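Novice: Kindly generate the corresponding structure for this input.
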Amino acid sequence: MKKFDLHVHSTCSKHKMWGIDGINTPEEIVDRAVQIGLDGIAVTDHNTIKGGQRAIQYVKAKKVPLLIIPGAEIRTITGDILAFGLSENIKAKLTVHETIDAIKDQNAIAVVAHPYKYNTKMALKLKDSSIRSRFDAVEVFNANITKKANKKALRFVEDYNMLGIAGSDAHYKMNIGKAITLLDINNLSVDDAFSAIKNNKIKLFCSYTPLRNIFYLYINKFRQMVKKRIGKGNKTCI
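Specialist: As a prediction, this is how the structure comes out:
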């Protein structure tokens, strides 16, 4: 079994207010994942694959023993979708069907992100079998949201016989690995990882993000926002 965190953000994730949403570079994320003994991560920045591309370049250059699944967390008009295995960016704020069409055009995997998070209507959409059937899996545990929301997601997956994964939704490197998806694979390859997900050859090990880490994250986001507003710039995805 190989240990994966399937929902990680870097400085390539942007935020309208904060400027950046993840406070660590793709390279820092890779180093942290290796440090804690992960075998792979999915870099899922908001509406961009650039973080994953940078992570792949870093892994190759430094010969780091870590599998990078390039992806994105794509905002639709209804909620967020995690896409694993992207080679091109997908436009934000399309319909769910349009977004999944674009994901499948790249032979990538479509996963519902935190369907019961407070600011999403994705759970309601999933009641529609024509939408539900197009997803490969549902994020049933997200280390950054409430226990109630995660329990609802797990219950939904059980009721509708869908596949479930876990992800930390880390925006700070110390939160990586709080939610781990174990994949039953022998070879570290994207194809084998996808096969394990689609065939439910997985186990989940989950914990929540500590409050001290959340506090540290938002202190740093606030600092970045101040730097942005006074024209000092901020860490960006270059």
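Novice: going forward, measure contacts and count neighbours with C-alpha atoms only.
Specialist: Fine.
Novice: what helix or strand is Thr99 on?
Specialist: If you go by DSSP states H and E, Thr99 is part of helix 96-105.
Novice: Can you name every helix or strand that the lengthiest helix in the chain contacts?
Specialist: Selection of the longest helix in the chain by residue count, based on DSSP state H, yields helix 211-229. Under the contact criterion of 3 or more C-alpha pairs under 8 Å, 6 or more residues apart in numbering; DSSP states H and E, helix 211-229 touches strand 19-20.
Novice: Could you also give me the structure for this next sequence, so I can compare it with the first?
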Amino acid sequence: MKFVDLHIHTTYSDGVLSPEEVVETAVRAGLSAIAITDHDITDGIERAVMVGSKYGLEIIPGIELSCVHKGKEIHMLGFYINWENSWFQGKLKVFQQARVRRAHQIINRLKKLGIELDEEALFSQAGEGAIGRTHFARALLSSGAVENMQAAFDKFLVKGKPAFVEKFRITPEEGISMIQRAGGIPVIAHPVYGGGQKSFLKRMKSKGLSGIEVYHPSHTASQSRRFLETASELNLLVTGGSDFHGGPTETAPIGSIEVDYAAVEALKKEKLGRERKNRRIME
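Specialist: A predicted model of the protein is given here:
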């Protein structure tokens, strides 16, 4: 059997491994395909594709968009996106600029608490990628302000805590539309955290949702079974992945969530079907 991991982050968002290191780790894990799904940025895809071709590892270009519905955060994965699409990149630029503004707001809030972070080191850690709370958690740990990464979130960075700042989000409908316009397949991520209600999924399917991330490290076996039943009932695709970020708190290594290659074949079939439909419309 061939296995895949359809949810992986790199240093271009809040992962600790470069695209090259992610590919090499996936190869060692014996995977046949992986999806690069950084938060609100696609800059790591090209590097992963180049190295993946060297090893014979199939790289699926992806994205993870932050959405909100009735105050609840919901993430939307997009697979087989045309990541070089200029319109799509323009939309992502809005996300990235908002992340920088948010980062400065968090820095100022921490300063008021008497915590001075090395701003140059903080932004250097994010590199060319999208800065987020995970980068702050690492910086707080390095500064000695907290004893571990989780404490950084619990004390400062989650909603209701003194350094928390809401991030820029779009609606799930907007996320679905963005992914579709970039030629991608929209799939709701880790529905246990939000968006897993059948009524919501049914409504999102009417807006173009194609699948559910059934298999995720945060899902119990019973939750995965429930999401699998919902996917079957609503005729939605099934995906899964490790949601790998890396670092000392990582509990799900690349390839640790067993997902059959059939999930990739189903995504390809969906992509082909949409392309054919679009061609017929244009004729």
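Novice: what's the matching range in the second structure for whichever helix or strand comes after the helix holding Thr99 of the first structure?
Specialist: Following helix 96-105 of the first structure in sequence order, the next helix or strand is strand 109-112 (DSSP H and E). With TM-score structural alignment applied, strand 109-112 of the first structure matches the range 185-188 in the second structure.
Novice: average offset between the matching stretch and the first structure?
Specialist: Taken over the aligned residues, the distance from stretch 185-188 of the second structure to the first structure averages 0.7 Å (mean C-alpha distance after the TM-score superposition for the first structure).
Novice: And the contacts of that stretch?
Specialist: 74-81, 176, 179-180, 195, 208-213, 237, 239, 267, 270-271 (C-alpha atoms under 8 Å, 6 or more residues apart in numbering).
Novice: Keep only those of these that are in helices.
Specialist: Using DSSP H to define helices, the subset of these located there is Ile176, Ile179, Gln180, Leu267, Glu270, Lys271.
Novice: Neighbour-wise, give me the winner out of those residues.
Specialist: Neighbour count (other C-alpha atoms under 10 Å) singles out Ile179 as the most crowded of those, with 28 neighbours.
Novice: I'd like the distance between it and Phe95 of the second structure.
Specialist: Separation of Ile179 of the second structure from Phe95 of the second structure (C-alpha to C-alpha, to the nearest Å) stands at 14 Å.
Novice: circling back to that earlier point, let me have the ones in helices among the contacts of stretch 185-188 of the second structure in TSV, adding distance to Asn108 of the second structure as columns.
Specialist: Shown next, in TSV, are those (distance: C-alpha to C-alpha, whole Å):
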residue	distance to Asn108 of the second structure
Ile176	34
Ile179	34
Gln180	37
Leu267	43
Glu270	46
Lys271	44
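Novice: Pull the distance from stretch 69-88 of the second structure to the chain's centre.
Specialist: 9 Å (C-alpha atoms, centre = their mean, to the nearest Å).
Novice: Sorry, wrong one. I was asking about stretch 193-208 of the first structure.
Specialist: Mean-position distance between stretch 193-208 of the first structure and its chain equals 14 Å (C-alpha atoms, centre = their mean).
Novice: wait, which of the ones in helices among the contacts of stretch 185-188 of the second structure is closest to Leu31 of the second structure?
Specialist: Proximity of these to Leu31 of the second structure (C-alpha to C-alpha) peaks at Leu267, which lies at 17.0 Å.
Novice: Aligned to the closest one, what sits in the first structure?
Specialist: That one, Leu267 of the second structure, aligns with Phe194 by TM-score structural alignment.
Novice: Spit out the contact partners of that match.
Specialist: Ile109.
Novice: Repeat that for Lys93 of the second structure.
Specialist: Contacts of Lys93 of the second structure (C-alpha under 8 Å, 6+ apart): none.
Novice: how far off helix 172-181 does whichever strand or helix holds it point, in degrees?
Specialist: Secondary structure from DSSP H and E places Lys93 of the second structure in helix 86-112. Orientation of helix 86-112 of the second structure against helix 172-181 (axes from the mean of the first three to the mean of the last three C-alpha atoms, to 10 degrees) gives an angle of 140 degrees.
Novice: List the buried residues in helix 86-112 of the second structure.
Specialist: 88-89, 92, 95-96, 98-99, 102-103, 106-110 (16 or more other C-alpha atoms under 10 Å).
Novice: same check, this time on stretch 48-65 of the first structure
Specialist: Buried residues in stretch 48-65 of the first structure (16+ other C-alpha under 10 Å): Thr48, Ile49, Lys50, Gly51, Gly52, Gln53, Arg54, Ala55, Ile56, Tyr58, Val59, Pro65.
Novice: The first one - that's part of a strand, no?
Specialist: The one in question is Thr48 of the first structure. No: read with DSSP: H, G, I helix; E, B strand; the rest coil, Thr48 of the first structure is coil and lies in no strand.
Novice: Quick one: map it onto the second structure.
Specialist: Superposed on the second structure with TM-score structural alignment, Thr48 of the first structure falls opposite Ile41.
Novice: I'd like to know how far that match sits from Gln97 of the second structure.
Specialist: Relative to Gln97 of the second structure, Ile41 of the second structure is positioned 11 Å away (criterion: C-alpha to C-alpha).
Novice: Just tell me the aligned range of the longest strand along the first structure in the second structure.
Specialist: What stands out as the longest strand in the first structure, according to DSSP state E, is strand 67-75. Aligning strand 67-75 of the first structure against the second structure (TM-score structural alignment) gives residues 58-66.
Novice: Contacts for the matching stretch, please.
Specialist: Under the criterion C-alpha under 8 Å, 6+ apart, residues 32-42, 45, 48-49, 52, 73-83, 168-170, 175 lie in contact with stretch 58-66 of the second structure.
Novice: Neighbours of Gln35 of the first structure, how many?
Specialist: Neighbours around Gln35 of the first structure, by other C-alpha under 10 Å: 9.
Novice: Show me what it lines up with in the second structure.
Specialist: Using TM-score structural alignment, Gln35 of the first structure pairs with Arg28 in the second structure.
Novice: and if you look at Thr11 of the first structure?
Specialist: Aligned partner of Thr11 of the first structure by TM-score structural alignment: Thr11.
Novice: This completes my enquiry, with thanks.
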